[in-house]
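Colleague: Have a look; sequence and predicted model below, questions after that.
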Amino acid sequence: MSKSKDAGAASIILNYLNVKNRPYSAQDVFGNLQKQHGLGKTAVVKAMELLAQQGKIREKVYGKQKIYFADQSQFTDVSDTELKSMDGKISELNSQIQGVQQDCRQLDADK
């Protein structure tokens, strides 16, 4: 595989891990990105190992399995007041969802 394809795979994977911000194995990343980007498993494994060596992502080994995740130091800390505000917004949106679902059930029942 050429260096430009390796760099492309690495940037796609880095972006994916940063956006999702949760741990994945190389197999998980391959399965999640293969359809969209056509990345091969070998390219995914090599790109993830390269990103880990460069310090752009972190790697943990559990027995024979390696887990990769975004470097948390790149994200800003969130204060307790911001978290409480987000929790309040989530509760408000969940209430709205329940209202809309109830309206939909009522409309379906009226048919």
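Modeller: Looks like it came in fine.

Colleague: When you work out contacts or count neighbours from here on, use the C-alpha atoms and nothing else.
Modeller: OK.

Colleague: Kindly provide the distance from the spatially most central residue of the chain to Y68.
Modeller: Central residue of the chain (CA atoms, centre = their mean): K20, 1.6 Å from the mean position. Per CA to CA, to the nearest Å, K20 is found 12 Å from Y68.

Colleague: what about versus this one:
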Amino acid sequence: MKQLLIPFFLFLMIGCQSEQTEPVATESTGATHEAQLIIHQNTFVSLGYKNEGKYEIGDKVGVVEKKVQPGITLQSPDLIYSNVLKEGTVIYRARGEMAVMLAEKDNGSYELFER
């Protein structure tokens, strides 16, 4: 009986050890996140700089108040924040579009965000 228990426990210990050393996928390790702009709990995803004259600058919506780490969601209903834009970045609504925002970059270009 002892001869059967020893190999069994060795097998069990080796199995548990290999399970602990495998990487665990989480949001913060190795996951890719979209560039996002959150305005009053509405999420807009970056389309890059593909404006090509399609959108005109409309009303100013506000400024990015906080830059957060990817995957972080804040619970303030009035906050404008992003995981890519710097604090202080000015945000405009695209003229005639409710679901498109334009973020003014330092170099004078605009990054498009769409809901």
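Modeller: Ah, there it is. All values reported here derive from a predicted model rather than from experimental measurement.

Colleague: For the two chains, what TM-score is obtained?
Modeller: The TM-score (TM-score structural alignment, normalised by the length of the first structure) is 0.24; 37 aligned residues with a CA RMSD of 3.7 Å.

Colleague: who's in contact with the residue nearest to the centre of the first structure?
Modeller: With contact set as CA atoms under 8 Å, 6 or more residues apart in numbering, K20 of the first structure has no partners.

Colleague: go on, Q102 of the first structure?
Modeller: Q102 of the first structure sits next to no residue when contact means CA under 8 Å, 6+ apart.

Colleague: what separates it from K89 of the first structure, distance-wise?
Modeller: Applying CA to CA, the value for Q102 of the first structure to K89 of the first structure is 20 Å.

Colleague: go on, K66 of the first structure?
Modeller: Taking CA to CA, one finds K66 of the first structure at 36 Å from K89 of the first structure.

Colleague: cool, I13 of the first structure as well?
Modeller: Counting by CA to CA, the gap from I13 of the first structure to K89 of the first structure is 31 Å.

Colleague: Neighbour count: those two, which is higher?
Modeller: Neighbour count, other CA atoms under 10 Å: between I13 of the first structure and K89, I13 has more, with 22 against 12.
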